[in-house]
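Undergrad: Task: produce atomic coordinates for the following.
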Amino acid sequence: MAVNAAKSGGRVVARHGGALFRLAPVSGLSTSTAAMTAQRISHYLAHHPRATWEALSAAVPAAPLPHGHVDAVILSLAAKNSHTSSPELVARNALTFFYWSASSSSSSQSHSLRSYCLLVHLLSRAALIRDASVLLQSAIAKHSSSPASPFLDAFFAAYEDSGTAATTRGLHLLVHAYARARLPEEALDACHYLSQRGVVPSLAAFNAVLHAAQRSGRFGVAWEVFELMTLKRVYANQSTVELVIGVLSRSGALARMAALVERIHGKKCAPGVVAHVALTLRIFEEGRTEQGILLLRRILQRNMVFDDIAYSLIVHAHCLAGDLKSACEQRDDMVRRGCRLNSFVYTCLIRVHCSEGNVDEALQFLQEMLSIGLKPYDATYSHLVAGCFRQGRMEEGSEYMGKMLHEGLVPDNGTCNEMLEALCDSGEVSKANELLTAVMDKGVVPDQNTYLRLINGYGKVGDAQGIIKIYHEMEHKGLNLGVDVFTSIIRGLCQCRNLKEAEKFLTVVQRKILAPTSEMYDVLISSNCEKGNTKKALWLYDKMTENDMAPSADIFMMLVKRVIKAKPACSSNC
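TA: Next up is the predicted model:
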């Protein structure tokens, strides 16, 4: 098939199989003439067996194409469902025209985002996935923005404008393209965008986003993708489960989650069960109880978790929400359905009773648990110990702590801090220190809050050396000490009436390039006033004003009264 071209009088004449194409003069094209030219070019591309660059240069005007001319040509091809030409042939010719018009020396404009989008849908319809992917990645690199909504709007509009000839293949390809570009957040946005418009991404597309999120360490995005696909009834396959297990492993939560599932069910479960339990727990911990229960019921219908695991997690959700009545009703429903109660369910009920101060009811659940042969674990004891110490029942709490340590179990930092706070508030700081040493020997690593409780405790009993020792221990462990730590140290030393050491720590704060707080100055001013050192209190007040700070109203009045009281004494001496 030959193409003959001749230029005469500003026209280009192209012959194709005996048919004569007369394209309008280039200069001064009207809107209607430009539209006619676009139709003729699209007709040429739709019926020519192989549009080469040479043939296009002969058949298409060589001068700059009007704005939107390329869009119109591709739109005409994308919206046309030709029965006479192969979709692959039309798409390849359109791609050739696209590249030719972009690189032609006569072309003065780069392609619009709309041109890219229309052509991607045309290529996708023809199953030219590789070409469509390359073009889509190029479009993302040139036209994508943050947020991705303008790009998504343009891409979906091109899909709709393609008419009945369009397929959703290009829409799924967009999710893949974002994932390949290592843009998991944008890929997730695309998944949400398409889902809201009735186009649910394919399982392969969701897996691609999961893979991108896992590789880039965006674990939060990975969980959102896993949740969305499950809620949209796109259920996980083996690749999905492997990716989610990879997220759990890389975030350090896999062993804990597998142990929890085994504790509920009584034996080890498949990775798919662990993955879905982890997702559900994450939703519950975010306070989205209803959404988590909905998701749980869906995966239960698909036999992706066991009945006892599902009902146990629902009990856990109600306990997290503080709805003890619903939690107990769900536990009773478990029994009616023939599910075996487990230590996880009892621990959830014990936790909510202890948090509400009902330690006696929690102990009843413990006895019921032991009576049916269930064994308490570290969380069970931790909740009981913390509950006892909060209620001032320190002997009982210490007894359960002893059982816990005897069984080789270790409390978490939150439980340790509850115990230390209760002991320090009661003035038993030495016992608190001994307790901390004992749990540290078992592997507990104290955090900043742990040491803050000891600092406050030493301040209440007037042990300045104890405070200083805690400070040096924190420094030795390399903890990042902020102004809240130094505020507690200064307050504690002032309680011990060791103002000289307290002022030294004010200097330490400045040396560490930290900004002293008004609370630090308030404590020092009030302590000096109480001690009768008015001159020092005024000096500290001056320092406050130099740093654009002002004392609280109570401290200011205390300082004023002290100055007024000091003046008569000065006058009588004079």
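
Undergrad: only C-alpha atoms for contact and neighbour calcs from this point on.
TA: Will do.

Undergrad: any idea how far Trp539 is from Pro551?
TA: Between Trp539 and Pro551 the distance, using CA to CA, to the nearest Å, works out to 13 Å.

Undergrad: What of Val73?
TA: Remark: distance between Val73 and Pro551 (CA to CA) = 74 Å.

Undergrad: quick one: which of the two has more around it?
TA: A count of neighbours by other CA atoms under 10 Å puts Val73 above the other of Val73 and Pro551, at 24 against 19.

Undergrad: which residues does the more buried one contact?
TA: The neighbourhood of Val73, defined by CA atoms under 8 Å, 6 or more residues apart in numbering, consists of 38-39, 41-42.

Undergrad: Make TSV from those residues and add neighbour count, secondary structure and distance to Ser216 to it.
TA: Converted to TSV, these look like this (neighbours: other CA atoms under 10 Å; DSSP: H, G, I helix; E, B strand; the rest coil; distance: CA to CA, whole Å):
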residue	neighbour count	secondary structure	distance to Ser216
Ala38	23	helix	44
Gln39	19	helix	46
Ile41	26	helix	45
Ser42	25	helix	43
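
Undergrad: with the residues you listed in mind, which one is nearest to Leu506?
TA: Nearest to Leu506 among the contacts of Val73, counting by CA to CA, is Ala38 at 78.0 Å.

Undergrad: another one to check against the first:
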Amino acid sequence: MANLKPAESAWGFYMEVLDCGYPPNVRNFNVLMHKLCKEGKIVDAQMVFDEMGKWGLLPTIVSFNTLINGYCKSGDLKEGFRLKSVIEESGMRPDVFTYSVLINGLCKESRLDDANRLFDEMCDRGLVANDVIFTTLIDGQCKNGRIDLALEIYQQMLKKGVKPDLITYNTLINGLCKIGDLKEVRNLVDEMSTRGLKPDKITYTTLIDGYCKEGDLESALKIRKKMNEEGIKLDNVAFTALISGLCREGRVVDAERTMREMLNAGMKPDDATYTMVMDGFCKKGDVKMGFKLLKEMQTDGHVPGVVTYNVLMNGLCKLGQMKNANMLLDAMLNLGVVPDDITYNILLEGHCKNGNPNHFDKLRSEKGLISDYASYTSLVNEINRTSKDRQRG
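TA: Okay, the predicted model is just below:
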């Protein structure tokens, strides 16, 4: 019965069995509801639940919990709480699973105060919270940026003798990395080891991302080395974080090498990652490599946007290659990439610094460009003023 798929087949088969005179069974009704809820068919699950009553069967706490779980996962918390009331009115008591499901639903809707109140109610009724409930509450606080409260719940968890698992630690580490509290992150990693828990791929990836965002590239690279030693492969998030960190430190050759490793591992860098590496090379004056990566992007099926072209435009202008910058503008327009104010200001500054501010004005007229006129007049006036000051000197 439990192996029949899909749920409608199981239901049809069970009805045939009942029609043959076999007595109905609460357990089988529960299995059917579970299947339907798993498939997101909560209306059908409710019909099965109602059918139990027609056969004179009393739903168990498992029956109620299955349906409550289904409603909560479908986003109907109101119906979940209504069923909790029905449990209480029928003389049964909600169990830990009932509370766990409802608390999870409240946390997903960011109703954290309501989740805490429900948690208190559960404890007042003598039910002992497990690691799942504590982790759910911690996760809810972390996702809403309330890390201090998450740590308080964690301490409460320890005081009650509930052992945190790897999911608990990963949740806290992720929350702390998001606010840049690397000191507390290190404390938690040490605590994990003390409790005999070994970091997994999620832990390491979170740490790499957190360290890179806070500018601690060396710590991130140490984590990467540790992953390699343990045979744990980097994922998209870890590769992207490392590439970003390397670019930020000006280690653009290492960043490009890391991107090659990412490609060889079967992962595709996104537009932002390609652009990041291109920007690194352009800032080093290697615009040729920037264009090589542009071609690679296009070959890989990416459609570079204005941000990517602005990076190349800026690189050309800084090298004084204004003719090539103008040609790149033509290429952008031909490809349907609409220049933005940043594009115009890069070109304007390039032409002004290379002694020909009027050339940009000519470009504006020929191409029908609409730029930030205030930026244009301001920069031209500044160039003219500087030029006059030099002549006086």
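
Undergrad: Quick TM-score on the pair, please.
TA: Comparing the chains after superposition, counting by TM-score structural alignment, normalised by the length of the second structure, produces a TM-score of 0.68; 319 aligned residues with a CA RMSD of 3.6 Å.

Undergrad: Let me have the contacts of Val73 of the first structure in TSV, adding distance to Val345 of the first structure as columns.
TA: Written out in TSV, the entries for those read as follows (distance: CA to CA, whole Å):
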residue	distance to Val345 of the first structure
Ala38	70
Gln39	70
Ile41	71
Ser42	68
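
Undergrad: The first structure: which residue goes with Thr135 of the second structure?
TA: Matched across to the first structure, Thr135 of the second structure falls on Ser382, judged by TM-score structural alignment.

Undergrad: I'd say that match and Asp412 touch.
TA: Yes: at 7.3 Å, Ser382 of the first structure counts as touching Asp412 under the criterion of CA atoms under 8 Å.

Undergrad: Comparing these two, which residue is more hemmed in?
TA: Between Ser382 of the first structure and Asp412, counting by other CA under 10 Å, Ser382 is the more crowded of the two (26 against 16).

Undergrad: what residues does the longest helix along the first structure touch?
TA: For the first structure, the longest helix by residue count, based on DSSP state H, is helix 553-573. Applying CA under 8 Å, 6+ apart, the set of residues contacting helix 553-573 of the first structure from outside is 522, 525-526, 529, 532, 534, 537-538.

Undergrad: quick one: buried residues of that helix?
TA: Of the residues in helix 553-573 of the first structure, those buried under the neighbour-count criterion (16 or more other CA atoms under 10 Å) are 555-556, 559, 562-563.

Undergrad: From Val380 of the second structure, how far off is Lys353 of the second structure?
TA: Between Lys353 of the second structure and Val380 of the second structure the computed distance is 10 Å (CA to CA).

Undergrad: Could you identify which of the contacts of helix 553-573 of the first structure has the most neighbours?
TA: Neighbour counts for those peak at Ile525, which has 26 neighbours (criterion: other CA under 10 Å).

Undergrad: That one corresponds to which position in the second structure?
TA: Ile525 of the first structure maps onto Met278 in the second structure, by TM-score structural alignment.

Undergrad: which SS class is that match?
TA: Met278 of the second structure carries the three-state label helix when classified by DSSP: H, G, I helix; E, B strand; the rest coil.

Undergrad: Name the nearest of the contacts of Val73 of the first structure relative to Gly387 of the first structure.
TA: Taking CA to CA as the measure, Gly387 of the first structure lies nearest Ser42 of the contacts of Val73 of the first structure, at 77.3 Å.

Undergrad: Count the residues that sit near Leu366 of the first structure.
TA: Other residues within reach of Leu366 of the first structure by the criterion other CA under 10 Å amount to 22.
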